[in-house]
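**Student:** When you get a sec, could you give me coordinates for this:
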Amino acid sequence: MSTLAKLRTEAEAAAELKCSVAKLRKLRAAGRLAFMPGRPVLIPEAAFLKLQHEEAEIAYARWEKRKHKKRGTKPPNPNEDPHAETRRRAILAWLRHRGPVVLRHLAKPAGRRTRT
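**Tutor:** Below you'll find the predicted structure:
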């Protein structure tokens, strides 16, 4: 692969991040985004992916902060397993299939068991 295939212009990066070019310029000025100076300004793929991950974490943290105030669409947590919900549903379906015996066993408090 050539080096040019791994570089993006500011406009391309802004379109993929769904933000403005001005925001990317501010991020560059703040030192949060690596770039290659010139005309046009080019952004390396690694720096773009790092910024994309950081922005996802910021969006999730912002949502976590306001979730008790307002219910909204939850952005995906970048640190969470994407298949955890599917696994949880499969386990619950298996438990329902197994019957109330397993659920009763799980509902008992841990510690000393007494005979009745």
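
**Student:** Every contact and neighbour count from this point should use C-alpha atoms.
**Tutor:** OK.

**Student:** Which is the succeeding secondary structure element to the lengthiest helix in the chain?
**Tutor:** Across the chain, the helix with the greatest residue count (assigned by DSSP state H) is helix 45-66. Using DSSP states H and E, the helix or strand that follows helix 45-66 in sequence is helix 84-98.

**Student:** one more to put side by side:
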Amino acid sequence: MAEYFDEGCSRRSSWLKRPAASALMAAAGSVDCGFDAVIVGEYERAFCGNQFRDVLAALAARGIQLWLPEAGGPVDLEDPAHQALMLLLGSQSRREVLRARHRVLAAMRTQACA
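**Tutor:** Coordinates of the predicted model:
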């Protein structure tokens, strides 16, 4: 088992541009990978936009499952319920990014006025 966590990186950045996520993808692509599943603890902190599909496809091509607590285990995009869940989670992630941006800009305006 290994833990990969990108601290201080925007979820809007590609997984290949985040140090820990990039290391995970490199490990997944190595000949002696040593794991057959990646468990993402919280969708909203890991993905934004279409990143989920890209990461899932890259891992699936290597025979590695992607697990999400929200899916109750491995994600299966052949399952209509999982397809709907991924759309919902993607929308929530984008909404959270916009909400955070709004809070930061409001705080900056308040500080500038003060």
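
**Student:** what's the TM-score here?
**Tutor:** Scored against TM-score structural alignment, normalised by the length of the second structure, the superposed chains reach a TM-score of 0.31; 52 aligned residues with a CA RMSD of 4.0 Å.

**Student:** Name the residues of the longest helix of the first structure that come out as buried.
**Tutor:** Within helix 45-66 of the first structure, the residues scored as buried using 16 or more other CA atoms under 10 Å are 45, 48, 51, 56, 57, 59, 60, 63.

**Student:** Please determine how far the fourth one is located from residue 88 of the first structure.
**Tutor:** Spelled out, it's residue 56 of the first structure. Computed as CA to CA, to the nearest Å, the residue 56 of the first structure to residue 88 of the first structure distance reads 24 Å.

**Student:** now do the third one
**Tutor:** As defined by CA to CA, residue 51 of the first structure lies at a distance of 31 Å from residue 88 of the first structure.

**Student:** Please apply the same query to residue 11 of the first structure.
**Tutor:** 41 Å.

**Student:** Between the two, tell me which one has more neighbours.
**Tutor:** residue 11 (17 against 11; other CA atoms under 10 Å).

**Student:** That one touches residue 21, doesn't it?
**Tutor:** Yes: between residue 11 of the first structure and residue 21 a contact is recorded at 6.1 Å, counting by CA atoms under 8 Å.
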